[in-house]
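Colleague: Got a predicted model here, sequence first, then my questions.
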Amino acid sequence: MSFPAADVVSDINLISRFLACPQILSLSSCAPFDVLVFCASAVLPIANNVFSALQSRPGLTKTLVLCGGIGHSTQLMYEAIRKSRRYGSLADKVEGLPEADILNLILQNFYPQLCEQINSNTLQLLVENRSTNCGANAIETRRLLEQHSVPVPKSLVIVQDPTMSLRTLASFSHTYADVFPPPTFAACPTFVPTMSLGSSGIRQGGPDLRFDVSGIDELEIWEHGRFFDLIMGEIPRLRDDDHGYGPKGKGYIAHVDIPAEVDDAWARLKLVFHSKR
């Protein structure tokens, strides 16, 4: 079954914005907050965005948590480092490291002013390198904060790969559900992935699509097939039904309302991509 290429692009961008959950898009202009949790991603421009903002805005947060162990996508992070024009010099040092330790290596080698903040104790750095999924990101972060006697934060900002930003936010809400009043959580994907039609508009096998993200080279983000797999796989996980991750299903996340237009877009794209999810 075929759909107009422009409609495919519209559906992709609708789902992408929903999953990114851009409550905070810029760390350069937002209000300060208690804790910043940075969940590792193979999309390395996110690291530059986060560390540059923290470096230029001392006092933006009191505690920085670098989050991520060794999981199914860690190899992609190794490959991204090897290909990176900015961080490629670290390629021989990252193999075998948990994702949070890779982020710390980037921080220590490329952001000296941020290191000064940490060394002078104006910024607390915690490295959580055990978690392997969004739910564990939240659980292990809370455990680490409590272990270091960090008070329950009033405000906590979560930086995550835009394709998993909403689910990670829901994971933190679930993990802190027993706390009253709960922290104020906000998702900061740093950018929303959008696509547009390439110059040909259509090519053999489907629409000619390209990423259209200001300031980020397409080669620095996802391969198209992986991106489509990620966004298509997220909607079933977010559903609050027998098969989803919500309270009525596996109970990994807080309830998420999925707008009808997002569900409809997902159903159309499922036919386009012949997804089996």
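Modeller: Cool, got the structure. Numbering: from 1, shown residues only.
Colleague: alpha carbons only for contacts and neighbour counts from here, please
Modeller: Will do.
Colleague: Tell me which helix or strand comes right after the helix or strand where Val9 lies.
Modeller: Assigned by DSSP states H and E, Val9 belongs to helix 5-20. Once the chain leaves helix 5-20, the next helix or strand it forms, by DSSP H and E, is strand 33-39.
Colleague: that older thread, what comes up buried for the helix holding Val9?
Modeller: Across helix 5-20, burial judged by 16 or more other CA atoms under 10 Å covers 5, 8-9, 11-20.
Colleague: Show me what the lengthiest strand in the chain is packed against.
Modeller: With secondary structure taken from DSSP state E, the chain has its longest strand at strand 195-203. Counting contacts by 3 or more CA pairs under 8 Å, 6 or more residues apart in numbering; DSSP states H and E, strand 195-203 is packed against helix 5-20, strand 206-211.
Colleague: again, 6 Å this time
Modeller: The contact analysis (3 or more CA pairs under 6 Å, 6 or more residues apart in numbering; DSSP states H and E) places strand 195-203 against strand 206-211.
Colleague: buried ones in the strand it packs on?
Modeller: Pro207, Asp208, Leu209, Phe211.
Colleague: put this beside the first:
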Amino acid sequence: MIQHWNTVIDYLTAKEEVTGKYDLAILAGNSLPYLADELIALYKLGKADNFMLVGGIGHATPFLQKNFKNIGFEVSTASETEMYLDYFKQRYDLDAQLFLTETTSTNSGENALFSLNTIKAESLNPKNVLLLEDPILQRRINATFEKEWRETNAVFTNHVPIIPYVKTVDEKVIFEDDRLNGLWSKDYFLSLVLGEIPRLRNDVNGYGPKGKNYIGALEIPEQVSQSYEKLCQVYDYRQKR
């Protein structure tokens, strides 16, 4: 079954090559502190003109707080963005004023819409935008931003530092990259991976134009669909978010 997991995960992450400099880098709310570190690495290298944190309180919020605590940082409970800001101050001595911020969005659609409103309020017009998100949600966040920002003609690039390929999925999920172990509970991991394919479909139940119309029509390769169906036959998954 590991091959089926990794086939689906590889599709969901939609990793792209990151080259040159970007007008804007956006970290969307998620549960993974290492992505906050990655944003700061990009900041220190001058990889973007502006850096933005997007996220209020959503399904990832309690997991993000727990993961920060597990690495020794007590952070705000107000929003995911404010957790990042607390972490940046404690670990890197970087002030909140260095970042564009959005603190009220609760899902991917609001991440995209509210960040666009923030950009407009700042009179910015970024054309090349780097997106960081939980890699399992990366394909959908990209599609969501493309739809909500379509009037801007911005081009979005997925920045996926680590693809979370798995080695075992038993009582716990063990990843090929040891740095990821423990960042997702098994239940949360299953809800993310197995919950994404139905959302990405362009049918009456999906997020595409034939359904909720949150994203454009995406093509899901047959191999990915087959692997997803194999997983659903084995794992007792119920949508929890």
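Modeller: Right, received. Where do you want to start? Keep in mind the model is a prediction, meaning the values are calculated, not measured.
Colleague: one step back: could you save the buried residues of strand 206-211 of the first structure as CSV and add columns showing distance to Thr168 of the first structure?
Modeller: Putting these into CSV (distance: CA to CA, whole Å) gives the following:
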residue, distance to Thr168 of the first structure
Pro207, 31
Asp208, 31
Leu209, 27
Phe211, 23
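Colleague: Farthest pair within the residues you listed?
Modeller: Pro207 and Phe211 (12.7 Å; CA to CA).
Colleague: can you list contacts of stretch 90-109 of the second structure?
Modeller: 51-58, 81, 85, 88-89, 111 (CA atoms under 6 Å, 6 or more residues apart in numbering).
Colleague: Out of these, name the ones that lie in helices.
Modeller: Thr81, Leu85, Phe88, Lys89, Asn111 (DSSP state H).
Colleague: which residues in the second structure form helices?
Modeller: 2-13, 33-44, 61-70, 80-92, 108-121, 138-148, 186-200, 222-234.
Colleague: Switch these over to CSV; also include distance to Tyr214 of the second structure.
Modeller: Shown next, in CSV, are the helices of the second structure (distance: least, CA to CA, whole Å):
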stretch, distance to Tyr214 of the second structure
helix 2-13, 17
helix 33-44, 25
helix 61-70, 22
helix 80-92, 22
helix 108-121, 7
helix 138-148, 6
helix 186-200, 9
helix 222-234, 21
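Colleague: Out of the ones you listed, which is the most enclosed?
Modeller: The highest mean neighbour count among those, using mean count of other CA atoms under 10 Å, belongs to helix 138-148: a mean of 22.
Colleague: Just give me the match in the second structure for Ala186 of the first structure.
Modeller: Counting by TM-score structural alignment, Ala186 of the first structure lines up with Thr157 in the second structure.
Colleague: I'd like to know how far the alignment partner in the first structure of Glu102 of the second structure sits from Tyr176 of the first structure.
Modeller: When the first structure is aligned by TM-score structural alignment, Glu102 of the second structure is paired with Glu128. Noted for Glu128 of the first structure: a distance of 17 Å to Tyr176 of the first structure, by CA to CA, to the nearest Å.
Colleague: Counting neighbours, go ahead and name the busier of the two.
Modeller: Glu128 (25 against 17; other CA atoms under 10 Å).
Colleague: Now do that one against Glu99 of the first structure, distance only.
Modeller: Note on Glu128 of the first structure: its distance to Glu99 of the first structure, by CA to CA, is 9 Å.
Colleague: ok, now Gln75 of the first structure?
Modeller: 9 Å.
Colleague: just Cys39 of the first structure next, same as before
Modeller: In terms of CA to CA, Cys39 of the first structure sits 9 Å off from Glu99 of the first structure.
Colleague: Hmm, Gly88 of the first structure is touching Ile81, no?
Modeller: Yes. Judged on CA atoms under 6 Å, Gly88 of the first structure makes contact with Ile81 at a distance of 5.3 Å.
Colleague: how about the nearest residue to the residue nearest the centre of the second structure, chain neighbours excluded?
Modeller: Residue closest to the mean C-alpha point of the second structure, counted by CA atoms, centre = their mean, is Glu133 at 2.2 Å. Excluding the flanking residues, the one nearest Glu133 of the second structure by CA to CA, 6 or more residues apart in numbering is Ala28, at 5.3 Å.
Colleague: Next: Lys47 of the second structure.
Modeller: Lys47 of the second structure's closest residue in space is Lys21 (CA to CA, 6+ apart), at 4.8 Å.
Colleague: My read is that the one you found contacts Asp49, right?
Modeller: No. Using CA under 6 Å, Lys21 of the second structure makes no contact with Asp49, being 7.9 Å away.
Colleague: so what sits against both of the two?
Modeller: Joint contacts of Lys21 of the second structure and Asp49 (CA under 6 Å, 6+ apart) do not exist.
Colleague: So for the two, which sits in the more crowded spot?
Modeller: Ranked by neighbour count (other CA under 10 Å), Lys21 of the second structure and Asp49 place Lys21 first, with 16 against 12.
Colleague: any idea how far the aligned residue in the first structure for the more buried one is from Val157 of the first structure?
Modeller: In the first structure, Lys21 of the second structure lines up with Pro32, judged by TM-score structural alignment. For Pro32 of the first structure, the distance to Val157 of the first structure equals 10 Å [CA to CA].
Colleague: can you put the contacts of stretch 90-109 of the second structure in a markdown table and add distance to Glu196 of the second structure?
Modeller: Output for the contacts of stretch 90-109 of the second structure, formatted as a markdown table (distance: CA to CA, whole Å):
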| residue | distance to Glu196 of the second structure |
| --- | --- |
| Phe51 | 27 |
| Met52 | 25 |
| Leu53 | 23 |
| Val54 | 20 |
| Gly55 | 19 |
| Gly56 | 21 |
| Ile57 | 20 |
| Gly58 | 16 |
| Thr81 | 23 |
| Leu85 | 28 |
| Phe88 | 30 |
| Lys89 | 33 |
| Asn111 | 17 |
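Colleague: ok, so of the residues you listed, who is nearest Leu231 of the second structure?
Modeller: Distances from Leu231 of the second structure to the contacts of stretch 90-109 of the second structure, taken by CA to CA, are shortest for Gly58, at 26.0 Å.
Colleague: Run a quick neighbour tally on the residue in the first structure that the closest one lines up against.
Modeller: Under the alignment (TM-score structural alignment), Gly58 of the second structure pairs with Gly71 of the first structure. Applying other CA under 10 Å, we find 13 other residues in the vicinity of Gly71 of the first structure.
Colleague: what's Gly71 of the first structure in contact with, if anything?
Modeller: Thr132.
Colleague: how close does it sit to Gly206 of the first structure?
Modeller: 32 Å.
Colleague: what's the answer for Ile102 of the first structure, then?
Modeller: 37 Å.
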